[in-house]
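Asks: Mind folding the following:
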Amino acid sequence: MSNCDSCPSKGNCSSEGSSTCSKLVTKYGKVKHIIGVISGKGGVGKSTVTGILAVQLKNAGYKVGVLDGDITGPSMPRFFGINNERAEILQMGDTEEVKFNPVETSLGIKVISLNLLTEQEEQPVIWRGPVITGVLTQMYTDTDWGDLDYLLIDMPPGTGDVALTIMQSIPVESMVVVSTPQDMVSMIVKKVVIMAEKLNVKILGVVENMAYIKCNKCGDRIRVFSKKSAEEQAKYLNLPLLSEMPINLDLVENMEKGKAEEYVKSNGEYNELIENFKKLS
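Replies: Just a heads-up that it's a prediction; the model follows:
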């Protein structure tokens, strides 16, 4: 069996079947679908959406892993409440090769992040681009993922080196874009959309996060950042709307307690995201 047979990009790669295929392959395990979660800028809740989608996919019966691709600002361990744990690094025989054993969450989601490989999560990464991309690709190829239905990559914001490396070198099947309903944010996110189109990476749709907050007394939706609807912003991006998500202080509180998984699993508020995701993927 060739590497192409187990590659999520099979059928969509211009180098399929070629010995010069540039797509990286995981050394340990098999991944059926790789989905990137990206945004044009930070602070829009991209990592939160990644975590929510991972929990919902796991809750639907899929085997799920998460690669924290935001090397300089990793936050997935905090979402899953595993920030005090550390991934195991195994030396492979007498060679210089290593294997990373990811940390499993309470629901069984496999997570690898630079914050799980450093002694302290507050330790900063002061590296230039080539080093960062090298570490990211090693975390992807050298992690023992086992057999996964979905690997979600929480990508860094913007159109820089790391995002480019992921889109060009890792066999990403499709992308989920995260934005907030503001003209300025949508303009920046549009750059990521155009970048993905130029690299022939499919985009499933956009999640308009922090679109509103519910009034505790009357239940009305109060739009905080813009009077424009999520549908209007999705139309500007020329993307299907996967979900319009609110500012949710209960979710924030549960994340701070390390209990976001349990909250998302039992909360029907996020069902729209998984339903549209499965419909479009």
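
Asks: going forward, measure contacts between C-alpha atoms and count neighbours the same way
Replies: Will do.

Asks: and the strand or helix carrying residue 48, what does it pack onto?
Replies: Using DSSP states H and E, residue 48 sits in helix 46-59. Secondary-structure packing of helix 46-59 (3 or more C-alpha pairs under 8 Å, 6 or more residues apart in numbering; DSSP states H and E): strand 28-38, strand 64-68, helix 76-80, strand 144-154, helix 260-266, helix 271-280.

Asks: now the strands for this protein?
Replies: 28-38, 64-68, 88-91, 98-101, 103-104, 110-112, 144-154, 174-179, 202-208, 213-214, 221-222, 241-244 (DSSP state E).

Asks: could I get those as CSV with distance to residue 77 and mean neighbour count?
Replies: Shown next, in CSV, are those (distance: least, C-alpha to C-alpha, whole Å; neighbours: other C-alpha atoms under 10 Å):
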stretch, distance to residue 77, mean neighbour count
strand 28-38, 16, 21
strand 64-68, 9, 27
strand 88-91, 15, 13
strand 98-101, 14, 18
strand 103-104, 9, 19
strand 110-112, 8, 25
strand 144-154, 12, 21
strand 174-179, 19, 26
strand 202-208, 22, 24
strand 213-214, 26, 16
strand 221-222, 31, 14
strand 241-244, 24, 22
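
Asks: Residue 136: which of the ones you listed is closest?
Replies: Nearest to residue 136 among the strands of the chain is strand 64-68 (8.6 Å), distances taken as C-alpha to C-alpha.

Asks: Another for comparison:
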Amino acid sequence: MPGRETASALELTLWTALDRVQDPDIRRPLTELGMVREVSVSTTAAGTTHAAVSIQLTIAGCPAARQIEADVHSAIDSVAGIEASSVDVGVMTPAERQAFVERVRGSRPRQFGPDSLTRVIAVTSGKGGVGKSSLTSALAMAFAQRGLSVGVIDADIFGFSIPSVLGLSRDGKVEQPTRVGEMIIPPSVDGVQAISIGMFLGDADPRNTAVSWRGPMLHRTIEQFLRDVWFGDLDVLLLDLPPGTGDVAISVGQLLPQAEVLVITTPQEAAADVAVRSALVARQTGQKVIGVIENMAGLVQPDGSVLDIFGSGGGRTVAERLSDDEHGTVPLLGSVPLSPDFRAAGDTGTPQELIASADPAGAEVQLIADRIIGIGRGLAGRPLGISLS
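Replies: Presented below is the predicted three-dimensional model:
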């Protein structure tokens, strides 16, 4: 079939235009992924210069089909000298689909292994109800707003809520990931990719479905999320862990010992005590605690005063108790005030409103995101893929 090697000058220009069309899920050019089967330019009987492009989708019913076809038409229209065009859309054969998966995965058996340049941050808490999922989602949106490529794994298997907070679940229907062979491509919202067990419940309404698994099944689920779900080249991967110090926290520590840990607590003393324990478990697996975030730190009144509904000082207490000579100073990265708008954004699945600068909670999350980025991540002892010759 015609390729670049035998292309005319106008066909080469068209190939170059198609190089700019990306698969919206993989975020790599269609031409690089082998999705452009044929490109030809001919002259019709009426003397019109006609371009014909044949593309092949990974699966029948691909959710990105319309966008891909529209983007291909736009690319063709951008080439001067082409007066008419047609786009033929087909589906890959099993062999072509396997080649596609191999192109995407490359030679990396693990996305987030020790040699990965992705910054992995596990968000933990000692107890439930401290707003951990909302803060995970808000930080993901703030990182994406700063131009970072961000992924979220909802590792809270029993209490999954990331799809609803990010707006990927509406009226009992959860947006589904795309499956290409054994590779799973997660859905995304505003530049944030997310995966959750709530996306694998079939037609069941996640609001009325409970997952009741024991340790080995939980471990395999987290392992599959890390192995089979393809996020691509991420700058940051956030994991929303279940509260406490159970099986999932231990599994994440074993599978991702290089992960950094954010500890979420509320101001009250009882929450601070159990938050410290969750951080200590993370340290036992070699993970580094990079900071503490205090949520529900107070309710700002119309006169500017703050009503400390849940007390005060819990975040500072956790940070101080986790700081020592061996591990250094663990900072309190911020105190997020109680906010009706922030709460409503999580309930209604409008994630951009979680980081609204006009809202006290959203403004504080923005500051915390900058502080986390400012902490950076040491590369000591990690291979950089550089060889000296």
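
Asks: Could you get me the TM-score between them?
Replies: Laid over one another, the chains give 0.83 as their TM-score (TM-score structural alignment, normalised by the length of structure 1), with 255 aligned residues with a C-alpha RMSD of 2.3 Å.

Asks: And for the helix holding residue 48 of structure 1, what's in contact with it?
Replies: 37-39, 63-66, 75-76, 79-80, 107, 109, 152-154, 178, 261, 264-265, 270-271, 273-274 (C-alpha atoms under 8 Å, 6 or more residues apart in numbering).

Asks: Repeat that for stretch 250-263 of structure 2.
Replies: Contacts for stretch 250-263 of structure 2 (C-alpha under 8 Å, 6+ apart): 112-114, 119-125, 219, 222-223, 275, 278-279, 281-282, 285-293.

Asks: Report the distance from it to the chain centre.
Replies: 17 Å (C-alpha atoms, centre = their mean, to the nearest Å).

Asks: Can you give me the first-to-last residue distance of it?
Replies: 15 Å (C-alpha to C-alpha, to the nearest Å).

Asks: buried set for that stretch?
Replies: Buried residues in stretch 250-263 of structure 2, counted by 16 or more other C-alpha atoms under 10 Å: 250-253, 255-263.

Asks: which residue numbers in structure 2 go with the lengthiest helix in structure 1?
Replies: Longest helix of structure 1, by residue count under DSSP state H: helix 183-198. Using TM-score structural alignment, helix 183-198 of structure 1 corresponds to residues 269-284 of structure 2.

Asks: how about the matching stretch: buried residues?
Replies: In stretch 269-284 of structure 2, counting by 16+ other C-alpha under 10 Å, buried: 269, 271-283.

Asks: which pair in the residues you listed spans the largest distance?
Replies: Pairwise distances across the buried residues of stretch 269-284 of structure 2 (C-alpha to C-alpha) peak at 21.6 Å, for the pair 269 and 283.

Asks: Residue in structure 1 paired with residue 222 of structure 2?
Replies: So, by TM-score structural alignment, residue 222 of structure 2 is matched to residue 136.

Asks: Please report the distance of its match from residue 208 of structure 1.
Replies: Counting by C-alpha to C-alpha - residue 136 of structure 1 and residue 208 of structure 1 are separated by 27 Å.

Asks: what's the mean deviation for the longest helix of structure 1 versus structure 2?
Replies: Its aligned residues in structure 2 lie a mean 1.4 Å from helix 183-198 of structure 1 after superposition (mean C-alpha distance after the TM-score superposition for structure 1).

Asks: In structure 2, which residues correspond to stretch 48-61 of structure 1?
Replies: Using TM-score structural alignment, stretch 48-61 of structure 1 pairs with 134-147 in structure 2.

Asks: just how off-centre is that stretch within its chain?
Replies: 10 Å.

Asks: what does stretch 142-155 of structure 1 give?
Replies: Distance, centroid of stretch 142-155 of structure 1 to centroid of chain: 10 Å (C-alpha atoms, centre = their mean).

Asks: what's that stretch in contact with?
Replies: 26-39, 46-47, 50, 54, 62-70, 76, 98-102, 110, 112, 162-163.

Asks: What's the average distance for the helix holding residue 48 of structure 1 when superposed on structure 2?
Replies: Counting by mean C-alpha distance after the TM-score superposition for structure 1, helix 46-59 of structure 1 comes out at 0.7 Å.

Asks: Mind telling me what residue 235 of structure 1 corresponds to in structure 2?
Replies: Match for residue 235 of structure 1 (TM-score structural alignment): residue 320.

Asks: Spatially nearest residue to its match, not counting backbone neighbours?
Replies: residue 330 (7.1 Å; C-alpha to C-alpha, 6 or more residues apart in numbering).

Asks: shouldn't that neighbour be in contact with residue 322?
Replies: Yes: Residue 330 of structure 2 lies in contact with residue 322 (C-alpha atoms under 8 Å); the separation is 6.2 Å.

Asks: Mutual contacts of the two, please.
Replies: Counting by C-alpha under 8 Å, 6+ apart, nothing touches both residue 330 of structure 2 and residue 322.

Asks: middle-most residue in structure 2, spatially?
Replies: residue 151 (1.4 Å; C-alpha atoms, centre = their mean).

Asks: Verify the stated contact: that residue with residue 193.
Replies: Yes: with contact defined as C-alpha under 8 Å, residue 151 of structure 2 reaches residue 193; the gap is 4.6 Å.

Asks: Need the helices and strands packed on helix 46-59 of structure 1 in JSON lines (columns: distance to residue 1 of structure 1).
Replies: JSON lines is the format used below for the helices and strands packed on helix 46-59 of structure 1 (distance: least, C-alpha to C-alpha, whole Å):
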{"stretch": "strand 28-38", "distance to residue 1 of structure 1": "13"}
{"stretch": "strand 64-68", "distance to residue 1 of structure 1": "24"}
{"stretch": "helix 76-80", "distance to residue 1 of structure 1": "34"}
{"stretch": "strand 144-154", "distance to residue 1 of structure 1": "17"}
{"stretch": "helix 260-266", "distance to residue 1 of structure 1": "37"}
{"stretch": "helix 271-280", "distance to residue 1 of structure 1": "29"}
